[in-house]
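*Asks:* This is the structure alone, sequence omitted:
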């Protein structure tokens, strides 16, 4: 499934074919110059199980790496991914 991830205010989102309705999103808050807090991840039930949330997290990690900032995980999904795959996320994890 090829879905376009778009940068939006304080996050990244995927929109439906009309471009009007968000069908998946990951949000963050900037809490310091070099730290963002991943606060929320949501995927429409129709897309769940397709790896969409992980694609959004990957984009957020790329964004943070590009900006030389770290991510603090507050969103349960991001917390779980950071804990399950520390080798993949430790370089960007503000709690490490």
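*Replies:* Yep, that arrived. Predicted model only: the values in this text are computed from it and were never measured.

*Asks:* From here on, just use CA atoms for contacts and neighbour counts.
*Replies:* Fine.

*Asks:* quick one, what contacts the residue positioned nearest the centre of the chain?
*Replies:* Among the residues of the chain, the one closest to the centroid is residue 57, at 3.2 Å (C-alpha atoms, centre = their mean). By C-alpha atoms under 8 Å, 6 or more residues apart in numbering, the contact set of residue 57 is 26, 78.

*Asks:* take a look at this one as well, against the first:
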């Protein structure tokens, strides 16, 4: 499983590739210079239940920690990951 990030001026996304197939995509928008808003997470039906969505959220957490920014999880799925994992909340 390979996770790629594409970051543009005001928006970006993480995407997961498995054997050259897109397994999932999570989009975000920049809110100023110091936070991102995760607005949508989608996993291809053949990859559901394999932790693809969680891996994208974890990648966003790593990105936020590395850049010293915070995350607003507007997406219900991303919010549920933060609710279940207290150790990720330092980026909220």
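*Replies:* Thanks, I have the structure now. Because the structure is predicted, anything quoted here is derived from the model rather than measured.

*Asks:* Fetch the TM-score of the aligned pair.
*Replies:* These two chains, once laid on top of each other, score a TM-score of 0.86 by TM-score structural alignment, normalised by the length of the second structure; 88 aligned residues with a C-alpha RMSD of 1.4 Å.

*Asks:* which SS class is the residue nearest to the centre of the first structure?
*Replies:* Following DSSP: H, G, I helix; E, B strand; the rest coil, residue 57 of the first structure is assigned to helix.

*Asks:* just residue 46 of the first structure next, same as before
*Replies:* Reduced to three states with three-state DSSP, the structure at residue 46 of the first structure is helix.

*Asks:* picking up where we left off before, now for the residue nearest to the centre of the first structure: what does it line up with in the second structure?
*Replies:* For residue 57 of the first structure, the equivalent position in the second structure is taken to be residue 57, counting by TM-score structural alignment.

*Asks:* for residue 38 of the second structure, what are its contacts?
*Replies:* By C-alpha under 8 Å, 6+ apart, residue 38 of the second structure lies in contact with 26-29, 71-75, 78.

*Asks:* Over to residue 88 of the second structure?
*Replies:* 61, 82 are the contacts of residue 88 of the second structure under C-alpha under 8 Å, 6+ apart.

*Asks:* Doesn't it lie inside a strand?
*Replies:* No - per three-state DSSP, residue 88 of the second structure lies outside any strand segment and is helix.
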